[in-house]
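**Student:** compute the structure for the input listed below.
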Amino acid sequence: MRRLLTELGESGRTGALHIGGVPGGVLYLIAGRISYAESPACPGLGERLVSSGRLAPQTWRAVYAEGRGGHRVGRVLLRDGWLGQNELSLRVVAVIADAAHVLLQQADAPARFVPGERHWLGEVPGVDLGSPGHLTAARLRAVPGPRRPRKRVTATGP
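**Tutor:** Have a look, this model is predicted:
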C-alpha cells in the first residue's frame, strides 16, 4: 500500500483509494494530496461536529443536503458562517489523521484506485498534509510497538 500511495501522490492523481478488509475505508486524493479519509472505525466530520455540540443535528443535515451533490459541503459550512476557515481545516486534518492511522495499519488489505471519484466535502483550503507517501511513513512510525513492563507504584500511607 505504501508504494501505491507514493505513486499516486507523485503522479498527482485525483480520485479515491478504496481499501478493503476490516474495517476498510477510503483515502481521497486531489492532485496527489490526501483531501479526506474515512473509515467505519472513526467518526467523520459531521459526527464530530454534531457530537461535540458545535452544530445542531438539523443544521448539519441541511448543510450536507445542500452541498453533497456538488462536492461542496466544506464551502457551504464556510459560506454560511457555521465554521471559520481555520476551524474547518483543523477538524478535517483530525478526521484524516484518525482514519489514515486505521487504514494504513492494513498493509495487506486489497486496494483499488477509482480515478476522478471525489468526496462530498470537496476541497478545503488549508488542508495540506504533504504527499501520501510522507503521511504513510509517518503513520507507520506511529504504530505502537511492544512496551517494557513498568514498576508499579504502591501507596503506603494515608
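
**Student:** use CA for all of it now, contacts and neighbours both
**Tutor:** OK.

**Student:** and after the helix or strand containing W60, which helix or strand comes next?
**Tutor:** Following DSSP states H and E, one finds W60 within helix 57-67. Using DSSP H and E, the helix or strand that follows helix 57-67 in sequence is helix 73-79.

**Student:** what about L121, which SS state?
**Tutor:** Taken by DSSP: H, G, I helix; E, B strand; the rest coil, the conformation at L121 corresponds to coil.

**Student:** next one: G9
**Tutor:** Following three-state DSSP, the label given to G9 is helix.

**Student:** ok, it - contacts?
**Tutor:** G9 is in contact with 31-33, 131-133, counting by CA atoms under 8 Å, 6 or more residues apart in numbering.

**Student:** same question, L29
**Tutor:** 13-17, 35-36, 118.

**Student:** and the helix or strand hosting it, which residues are buried?
**Tutor:** Secondary structure from DSSP H and E places L29 in strand 25-30. By 16 or more other CA atoms under 10 Å, the buried positions in strand 25-30 come out as 25-30.

**Student:** likewise for stretch 93-105?
**Tutor:** Of all the residues in stretch 93-105, those buried under the rule 16+ other CA under 10 Å are 93-104.

**Student:** ditto for stretch 101-118
**Tutor:** Using 16+ other CA under 10 Å as the test for burial, stretch 101-118 gives 101-104, 106, 111, 113, 118.

**Student:** tell me which of these is nearest to G46?
**Tutor:** Taking CA to CA as the measure, G46 lies nearest R118 of these, at 17.0 Å.

**Student:** I have a second one here; can you model it like the first so I can compare?
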Amino acid sequence: MLRRLVAEHATGALLRDSGTLYLADGQVVHAESLSAPGIDVLLTVSGRLRPESWQWAVDQAGPTGEVGRFLVDSGQVPGGELELCHLGALFDAAFFTLSPSSGPTRFRYGVAHWIGPVVPVPAHAVAREAARRRELLRRLWPHPEVDTAPVVRARNPSGAPVPGRRRALLALADGVRTPQDIARLLGRPAFHTLVDVRRLAAGGAIETPLATIPRPGMPAPVAQASAEAETVADIALLRRLRDGLEAAL
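**Tutor:** Below is the predicted model:
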C-alpha cells in the first residue's frame, strides 16, 4: 500500500495498529506511535523547551497545522534544531509503525498532522531505515522479548563496566518499567533505548525473559526455560569474551 500511495503522490494518514505515518504528496512528513516518545517529549524532557511553551505553541498554531513553523518564528527553537528533533521522532515512530507484526493497514486521504511541514522524507528511505534498525537489533541480541518486557536488573551481573548513558537506563530499571516507559522518562528515542537494552542484555546486566508456554512438539515449560536460560547465558558469555578480546587488541 505504501508503494502505491507514493506512486500516486497521496496525502493523508497511513494507519496501523502500532502507529501512523503522515504523507504529503507521497512523502513522509511525520510519524507517531504509542511505542515512541513524540517530538514534544524529546523537546521538553531534554529541557530544550518548557512544557508550557510547547502547549502554548500547540494552542496557538495547532488548529492551523503550523506548530513547527510557530516554534521557529517565535524564536523558541532554532529551525535546524527543530528539523533534527523532528527527524529523530519521525524515524523513531516509523520504526514501530512499519513493524511486520503491526496489523492491518488503512489510509485516510487528506488528513494532516498539526505539527505542519518540517522535513519531508522519501518513503523508501523511511522503510529502508526501519529495516536496517530491525536487523541491527537482531544482531545485537536476538531476543525481541526484551523490547517490550519490564526491564529487570540481572541477579548476578557480569561486573563489566556500563557506560554512563546505559547507567541512566539501569537506574530506572525497577522490574515494572518497560523500555518505552524508560525512553519517555529520559526523553530519548525509543529505538535508541532498545539498542541500549539489547546491549545490556547481551552483556548480562539485565535479564532476558524466558518463554514459559511451549509450542507443539517443544519441551515442557521447565525444561524449555532451562534450555533457553543456558543458551542466553552462553551467548552473553561469548559476547563478553569477544568484547574483551577486541578491547585488548
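
**Student:** if we can go back for a sec, for A65 of the first structure, state which of the contacts of L29 of the first structure is nearest.
**Tutor:** R118 (16.2 Å).

**Student:** what is the burial count for the spatially closest residue to that closest one that is not a sequence neighbour?
**Tutor:** Counting by CA to CA, 6 or more residues apart in numbering, R118 of the first structure lies nearest to G15, which is 6.0 Å off, once chain neighbours are set aside. Residues lying near G15 of the first structure (other CA atoms under 10 Å) number 22.

**Student:** residue contacts, the counterpart of G15 of the first structure in the second structure?
**Tutor:** By TM-score structural alignment, G15 of the first structure lines up with G12 in the second structure. Counting by CA under 8 Å, 6+ apart, G12 of the second structure touches 22-24, 107-112.

**Student:** what's the helix holding W60 of the first structure aligned against in the second structure?
**Tutor:** The aligned range for helix 57-67 of the first structure is 51-61, by TM-score structural alignment.

**Student:** what strand or helix carries Q76 of the second structure?
**Tutor:** Per DSSP H and E, there is no helix or strand for Q76 of the second structure.

**Student:** strands of the first structure, residue ranges please.
**Tutor:** In the first structure, the strands defined using DSSP state E lie at 15-19, 25-30, 33-38, 111-115.

**Student:** between those strands, which one is nearest to G122 of the first structure?
**Tutor:** That would be strand 33-38 among those, by CA to CA, at 8.0 Å.

**Student:** ok now the closest one, how far from the chain's centre?
**Tutor:** Centre-to-centre, strand 33-38 of the first structure and its host chain are 5 Å apart (CA atoms, centre = their mean, to the nearest Å).

**Student:** which parts of that strand are buried?
**Tutor:** By 16+ other CA under 10 Å, the buried positions in strand 33-38 of the first structure come out as 33-38.

**Student:** in this structure A31 of the second structure contacts L87, no?
**Tutor:** No: if you go by CA atoms under 8 Å, A31 of the second structure and L87 don't touch, sitting 9.5 Å apart.

**Student:** counterpart of the longest helix belonging to the first structure in the second structure, which residues?
**Tutor:** As assigned by DSSP state H, the longest helix anywhere in the first structure is helix 85-103. Helix 85-103 of the first structure corresponds to residues 79-97 in the second structure, going by TM-score structural alignment.

**Student:** got it, and stretch 36-43 of the first structure?
**Tutor:** Aligned using TM-score structural alignment, stretch 36-43 of the first structure spans residues 30-37 in the second structure.

**Student:** follow-up on the earlier one: how about the buried residues of stretch 101-118 of the first structure, which pair is most distant?
**Tutor:** Spatially, the most separated pair among these is Q106 and R118, at 22.3 Å (CA to CA).

**Student:** which part of the first structure lines up with stretch 186-200 of the second structure?
**Tutor:** The aligned range for stretch 186-200 of the second structure is empty, by TM-score structural alignment.

**Student:** residues in contact with that stretch?
**Tutor:** So stretch 186-200 of the second structure is contacted by 35-37, 41-46, 88-89, 92, 95, 137, 140-141, 146-147, 166, 169, 179-180, 182-184, 206 (CA under 8 Å, 6+ apart).
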